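Q: sequence unknown, structure follows:
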């Protein structure tokens, strides 16, 4: 059984292991992961401020996600990640649907994802997101940039 539950302090170690595993492909491709993705102190502070969820399958944390209410019905999907052993099982699609139901007041969802992460592009587009732009390439990160996506509800 798959459940989406808020992360608590007792979950942090297991949650962090899953998050690091989920972003290992980005680290391999780009040489780094999202800013602060592997910093326990940042996660500890974030769970006090924002809705951060764990994806629990048969009692085991297999992924996580966060979102931010930016006001005026605009929400930012801060991250969605599933450990490598549980990808391509439909968990991500269920997670997106969960967030859309949980935050039914959202009129617009936005997110960003790395430019070479073709699997993410396909996934978000399948879920109804449309590419609306790109960030400027970062010279300090070897030209790395992000695609920006949006979904109007």
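A: Yep, it's here. Nothing here was measured: the structure is a model prediction, and the numbers come from that model. Numbering: from 1, shown residues only.
Q: from here on, contacts and neighbour counts on C-alpha atoms
A: Fine.
Q: Residue 101 falls within a strand, correct?
A: No: inclusion of residue 101 in a strand is not indicated when DSSP: H, G, I helix; E, B strand; the rest coil is applied; the result is helix.
Q: I'd like the distance between it and residue 142.
A: Residue 101 sits 38 Å away from residue 142, taking Cα to Cα, to the nearest Å as the criterion.
Q: What of residue 62?
A: Taken as Cα to Cα, the span from residue 62 to residue 142 is 31 Å.
Q: Of those two, which one has the most company?
A: Counted by other Cα atoms under 10 Å, residue 62 and residue 142 do not tie: residue 62 has more neighbours, with 26 against 10.
Q: Check it against this one:
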């Protein structure tokens, strides 16, 4: 999938609700694959990632729809300050998994933000697909493991690690 043709379009206000629903569907899919219907990692009823969390990321970052052949197949939210970038959210529709879309979207983000020299993101310990994607496909390195004994000092919403007490990995990618 080297030459995957995708585009990133800035999120439009009239697509915000669908973007949020698509994001929640993608995150819930990952949890269901790992845990089945017995999942207890929800931020709010039936949602791994809450409406408030997604809206905060959209409002404080820059959101894009990942488009393929004119159709939305995912989304990405980044927050950039100078040479530091945070990948807040990246999701691909479960129907479009394993087609190179996420990797193509990530390559496009790097192209769009050439001034960023350090990218950072986090993912729950159970998201094996994400861990593989960030480390083996995108070139990130695991640099920290947040858990109940080592909470994320920036996470004011979950100071005790209640949502993912088993942990969250923090990744960094340093560019030349």
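A: Yep, it's here. These numbers were taken from a predicted model, which means no experiment stands behind them.
Q: where exactly do the strands run in the second structure?
A: Per DSSP state E, the second structure carries strands over the ranges 7-10, 62-68, 71-81, 84-92, 118-124, 141-146, 168-174.
Q: want to throw the ones you listed into CSV with distance to residue 106 of the second structure?
A: Output for the strands of the second structure, formatted as CSV (distance: least, Cα to Cα, whole Å):
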stretch, distance to residue 106 of the second structure
strand 7-10, 10
strand 62-68, 10
strand 71-81, 9
strand 84-92, 9
strand 118-124, 11
strand 141-146, 15
strand 168-174, 12
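Q: between the ones you listed, which gets nearest to residue 28 of the second structure?
A: Set against residue 28 of the second structure and scored by Cα to Cα, the strands of the second structure come closest in strand 84-92, at 11.0 Å.
Q: Run the angle between that closest one and strand 62-68 for me.
A: Interaxial angle, strand 84-92 of the second structure versus strand 62-68 (axes from the mean of the first three to the mean of the last three Cα atoms, to 10 degrees): 40 degrees.
Q: residue range for strand 84-92 of the second structure in the first structure?
A: Alignment note (TM-score structural alignment): strand 84-92 of the second structure is matched to residues 74-82 of the first structure.
Q: And the matching stretch, what's buried?
A: For stretch 74-82 of the first structure, a neighbour-count test (16 or more other Cα atoms under 10 Å) marks 75, 76, 77, 79, 80, 81, 82 as buried.
Q: my read: the third one touches residue 69, true?
A: Which is residue 77 of the first structure. No: counting by Cα atoms under 8 Å, residue 77 of the first structure does not reach residue 69; the two are 9.1 Å apart.
Q: Pull the residues that contact the longest helix along the second structure.
A: Scanning the second structure for the helix with the most residues, using DSSP state H, yields helix 16-35. With contact meaning Cα atoms under 8 Å, 6 or more residues apart in numbering, helix 16-35 of the second structure is reached by 39, 47-51, 54-55, 65, 74-75, 91-94, 126-127.
Q: Just the buried subset of the residues you listed, written out for PyMOL, thanks.
A: Burial among the contacts of helix 16-35 of the second structure is assessed by 16+ other Cα under 10 Å; the matching PyMOL selection reads:
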select buried, resi 47+48+49+50+51+54+65+74+75+91+92+93+94+126+127
